[in-house]
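Enquirer: All I have is the shape, not the residue letters:
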C-alpha cells in the first residue's frame, strides 16, 4: 500500500509539473519584476510586458536599492524597476521587443537597461513626446554597450 501511495504521488506530481511547464510555455517567459509601491509608470510597463507575452510575477519592494545591488545593476544604469527573466536583469523601461531579442540571442551579458526614465519608452508615454534613448546591455563588471536605439529618429 505504501508503494502504491508513493507511486500515485509521483505520478500526480509529474502531471502537476507538466501542467505548470505547459502553462509557462503558453504564457511566455516568466519575469519577476521588483518595483516600488508608489510608482505608476512601473505598472504601465508591467502591462506592456504582459501584452507582449511575458508571464509576470509582480513583487512590491520598499528597498529598491537593495534589489538593484543584489542583481548587480550599475548605479549609472539605474531606473525605477528591476526585472529578472531567464537569468538576465532588465532595468527600467526596456521595450519588450528588445528583451525578446536578448532572450533569443542569449548574449553573454548580465542584462539590459534603459537608464533613467526616457519619455516615450513603454510605460513612460506622455502624449506625443518621444525622446530618443538607448537601451544598453551590461556585463557583471558594469561595462555597457548600446543594444538598441529608440525615439523619433529611429
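Expert: Nice, I can see it. It should be emphasised that the depicted structure is a prediction, and the values quoted were computed from it without experimental measurement. Residues are numbered from 1 along each chain as shown.

Enquirer: going forward, measure contacts between C-alpha atoms and count neighbours the same way
Expert: OK.

Enquirer: can you pull out the strands in this structure?
Expert: Under the criterion DSSP state E, the chain carries strands at the ranges 30-35, 55-60, 82-85, 88-92, 111-114, 133-138, 144-150.

Enquirer: Tabulate those in CSV, adding columns for distance to residue 24 and mean neighbour count.
Expert: Converted to CSV, the strands of the chain look like this (distance: least, C-alpha to C-alpha, whole Å; neighbours: other C-alpha atoms under 10 Å):
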stretch, distance to residue 24, mean neighbour count
strand 30-35, 7, 21
strand 55-60, 7, 16
strand 82-85, 13, 21
strand 88-92, 17, 26
strand 111-114, 21, 27
strand 133-138, 26, 22
strand 144-150, 27, 15
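
Enquirer: structure B:
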C-alpha cells in the first residue's frame, strides 16, 4: 500500500472502507485520480493523460477532496480540482502528461509531486480554442516549491 493510502486511512475512519475497496484498484492501475463529481475538466485532463501515456486512470469521486489533498501533502497555494497518485508521486491539477513522464523518467528524490495551481486556460483539459495563458508546473516537496516547467 502506498504511503498516501496509509496516511489517508489513518486520517479518517470514514475512509477506511473506501481504501479497502480502492486498494485493489490502485494495484491494478498505477494512476489513481481523485476528483469532485461535478467537475467536467477533470474528464478532459484524464483523457489527455490516457492518450499521452497509454495508461488506465481510475477516477474516485467518493472521497472528500480536501482530505485527499491534505493527506497527499499538496500545498494550499497549489490546489486545483483533481489529484492523482502516480508511482508514489502526487500530481495536482492540469499538469501536462509530458511533465509527468519527465518526473517518472528523472525521479528526483526530493520531489513529492507536481502541480499546476488553479485551472489555467490552455492547460491540458482547459483548452478554449486559441486562448491560452502562461502557467508554471511546480515541483513540491520538503524543500518547498520550485518551477519544474513553464508554459507560454
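Expert: Alright, I've got the coordinates. Bear in mind the structure is a predicted one, so any value in this text is a computation, not a measurement.

Enquirer: hang on, the earlier thing: would you list the strands of the first structure in TSV and tack on distance to residue 49 of the first structure?
Expert: Formatted as TSV, the entries for those read as follows, by distance: least, C-alpha to C-alpha, whole Å:
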stretch	distance to residue 49 of the first structure
strand 30-35	9
strand 55-60	8
strand 82-85	11
strand 88-92	11
strand 111-114	14
strand 133-138	16
strand 144-150	17
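
Enquirer: Of those, which is nearest residue 68 of the first structure?
Expert: Proximity to residue 68 of the first structure, assessed across the strands of the first structure by C-alpha to C-alpha, is greatest for strand 82-85 (6.9 Å).

Enquirer: Now do the closest one: everything it contacts.
Expert: If you take C-alpha atoms under 8 Å, 6 or more residues apart in numbering as the criterion, strand 82-85 of the first structure is touched by 29-35, 67-68, 89-92.

Enquirer: for those residues, which one is nearest residue 111 of the first structure?
Expert: Checking those one by one against residue 111 of the first structure (C-alpha to C-alpha), the nearest turns out to be residue 89, at 4.4 Å.

Enquirer: residues in contact with the closest one?
Expert: Each residue near residue 89 of the first structure by C-alpha under 8 Å, 6+ apart is listed here: 71, 73, 82-83, 110-112.

Enquirer: ok, now residue 110 of the first structure?
Expert: Residue 110 of the first structure makes contact with 88-89, 137-140 under the criterion C-alpha under 8 Å, 6+ apart.

Enquirer: And residue 103 of the first structure, by the same measure?
Expert: Applying C-alpha under 8 Å, 6+ apart, one finds that residue 103 of the first structure lies in contact with residue 86.

Enquirer: coming back round to it: nearest to residue 22 of the first structure among the contacts of residue 89 of the first structure?
Expert: Nearest to residue 22 of the first structure out of those is residue 83 (C-alpha to C-alpha; 22.3 Å).

Enquirer: Who's the closest spatial neighbour of that closest one, skipping the chain neighbours?
Expert: Leaving aside its chain neighbours, residue 83 of the first structure sits nearest to residue 33 (4.2 Å; criterion: C-alpha to C-alpha, 6 or more residues apart in numbering).

Enquirer: how much space between the counterpart of that neighbour in the second structure and residue 25 of the second structure?
Expert: Following TM-score structural alignment, the counterpart assigned to residue 33 of the first structure within the second structure is residue 33. To residue 25 of the second structure, residue 33 of the second structure is 11 Å away according to C-alpha to C-alpha, to the nearest Å.

Enquirer: Which neighbours do the two have in common?
Expert: The contact lists of residue 33 of the second structure and residue 25 share residue 58, where a contact means C-alpha under 8 Å, 6+ apart.
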